[in-house]
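Q: I need the structure of the sequence given here:
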Amino acid sequence: MIDLHYWPTPNGHKVTLFFEEAGLEYRIHPVDIGKGAQFEPAFLAISPNNKMPAIVDHAPADGGAPQSVFESGAILLYLAEKTGRFLPAEPRGRIEALEWLFWQMAGLGPMTGQYGHFNVYAPEKIPYATERYTKEVQRLLGVLDKRLAGRAFITGDDYTIADMAAYPWINVYDRAPLDMAPFPEVQRWQAAIAARPATQRAYALSKQVNPDAGKPMSDDEKAVLFGQGARPA
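A: Next up is the predicted model:
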């Protein structure tokens, strides 16, 4: 059994996508990030960066004590190696999948998050910031669009953890939609993943875990999410 500490955000969706595709047995522990559950000592013990998702595998491959893993990209890699699925075994295919996994972790996710922050959540509009991150997200979508030309998925014919990492971060803000017309390959790929039964099961968890998913955040929730500086150890 694997415990998944989860809240329905793009990074949370990455991991439920894997679980649902692989058919692994898992148990969700909600981490209400709007109420500060990510700062509770028990959660920090497995996710010291106070971010979800995180997992605890009670049956790790080495047969030892439960294994905790934080950071969504590391979780995807851990699960792929544990199951032998969604990561090519052949060395060149493996490195391609890892390249694009890290591309998402270092670029698409953080830059799209900043786009959302300044377009949706910031208390005042800062034209430089909104333009800066809009252009960068458009650049990254262009990179992905070129990559997908002639390929069903990011690494080729097979669906991998690179796709699971990138998919939840495509045009995620209903209150600040992007113009996707310049990216037909991304649209085609996105629609194909959305149609997968496992994707639909994974996203159905959103409302089950958080009935308010998709609603605007309150000022108190914003203060919790965006108002944290350094905390004493």
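Q: switch to C-alpha atoms for all contacts and neighbour counts from now on
A: Fine.
Q: can you list the residues that contact the longest helix seen in the chain?
A: The helix that spans the most residues within the chain, counting by DSSP state H, is helix 127-148. Helix 127-148 has contacts (C-alpha atoms under 8 Å, 6 or more residues apart in numbering) with 107-108, 111-112, 114-115, 118-119, 154, 182-186, 189.
Q: one more, for comparison:
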Amino acid sequence: MTIEVWTWPTPNGHKVHIALEELGLPYKVVPVNIGAGEQFRPEFLAITPNHRIPAIVDPDGPGGQRLTLFESGAILIYLAEKTGKLLPADPAGRYRALEWLMFQMGGVGPMFGQYGHFHTYAPEQIPYAQDRYAKEVGRLHRVLDKRLSAVSFLAGEAYSIADIATFPWIRNPERRKIDLADYPHLKRWHDTIAARPAVQRGCAVLAENQRVGGMSDQEREVLFGQTQFQAR
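A: Sure thing, here's the model as predicted:
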């Protein structure tokens, strides 16, 4: 049965697109234009109370029952367990993969996001914030590079959801003024994953809607203004 993916072409959206392509699961894309405020529509809030993409609806969830799920990390774990792929079967390997998945969810994603906000989207330049998040982005790249100096992929020698979660945030490093050549082991990992056909297909989902150029005042208000803080 076909999984509905409520999504937009952001790093968190790309995680789920890539996983579905890697796993060969049938899916239908339901675009949620976050710049236009579609994440606040009742039909989306019925799936996720957090009004953030991505979210999925699986009509063939556990016990054959319909399942709705939000939070990209939770979705990746669910899809891996549903198929028995992309998550090591042995307990130690499983926890290693989950460890690096949580590293992405709690570190790479939020910190890279803050870098992007204060360097690109904030209405005023705040040097302290820009410096803080630039240094943290560099630090996180060093942590990843050190890990990947010892193993092929984040969880070890096997490609897993930890890699799928992290890759969309590492691609396009120029947006964070990062040269991956300064992190050779991370670059090797990045280039290996970028060459995977399923990854290329996943990153192409809704690619025509990816932002090119500046942001309108309306989009800025929807994404960073008071609109997101209204009670719903």
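Q: The longest helix of structure 1 vs structure 2 - mean distance after superposition?
A: Compared with structure 2 after fitting, helix 127-148 of structure 1 deviates on average by 0.6 Å (mean C-alpha distance after the TM-score superposition for structure 1).
Q: So what's the residue count around Ser47 of structure 1?
A: The number of residues packed near Ser47 of structure 1 is 21, by other C-alpha atoms under 10 Å.
Q: which ones are touching the spatially closest residue to it that is not a sequence neighbour?
A: Spatial nearest neighbour of Ser47 of structure 1, chain neighbours left out: Phe70 (5.3 Å); criterion: C-alpha to C-alpha, 6 or more residues apart in numbering. By C-alpha under 8 Å, 6+ apart, the contact list for Phe70 of structure 1 reads Ile46, Ser47, Lys51, Met52, Pro53, Ala54, Ile55.
Q: how far away is Phe70 of structure 1 from Phe183 of structure 1?
A: Phe70 of structure 1 sits 32 Å away from Phe183 of structure 1, taking C-alpha to C-alpha, to the nearest Å as the criterion.
Q: Also Tyr78 of structure 1?
A: Going from Tyr78 of structure 1 to Phe183 of structure 1 by C-alpha to C-alpha gives 31 Å.
Q: In contact with Pro53 of structure 1, which residues?
A: With C-alpha under 8 Å, 6+ apart, Pro53 of structure 1 has these contacts: Leu4, His5, Tyr6, Trp7, Asn11, Gly12, Val15, Phe70, Glu71, Ser72.
Q: and if you look at His58 of structure 1?
A: Taking C-alpha under 8 Å, 6+ apart, we find His58 of structure 1 in contact with Met1, Ile2, Asp3, Ala65, Pro66, Gln67.
Q: Nearest to Ala223 of structure 1 among those?
A: Closest to Ala223 of structure 1 out of the contacts of His58 of structure 1 is Asp3 (28.1 Å), distances taken as C-alpha to C-alpha.
Q: Isn't that closest one up against His29?
A: Yes - judged on C-alpha atoms under 8 Å, Asp3 of structure 1 makes contact with His29 at a distance of 6.9 Å.
Q: which other residues reach stretch 179-186 of structure 1?
A: Leu141, Gly142, Leu144, Asp145, Lys146, Leu148, Ala149, Gln187.
Q: Where do the helices of structure 2 begin and end?
A: Applying DSSP H to structure 2 gives helices spanning 11-23, 42-45, 72-83, 91-103, 109-116, 127-148, 161-170, 184-194, 197-204, 217-224.
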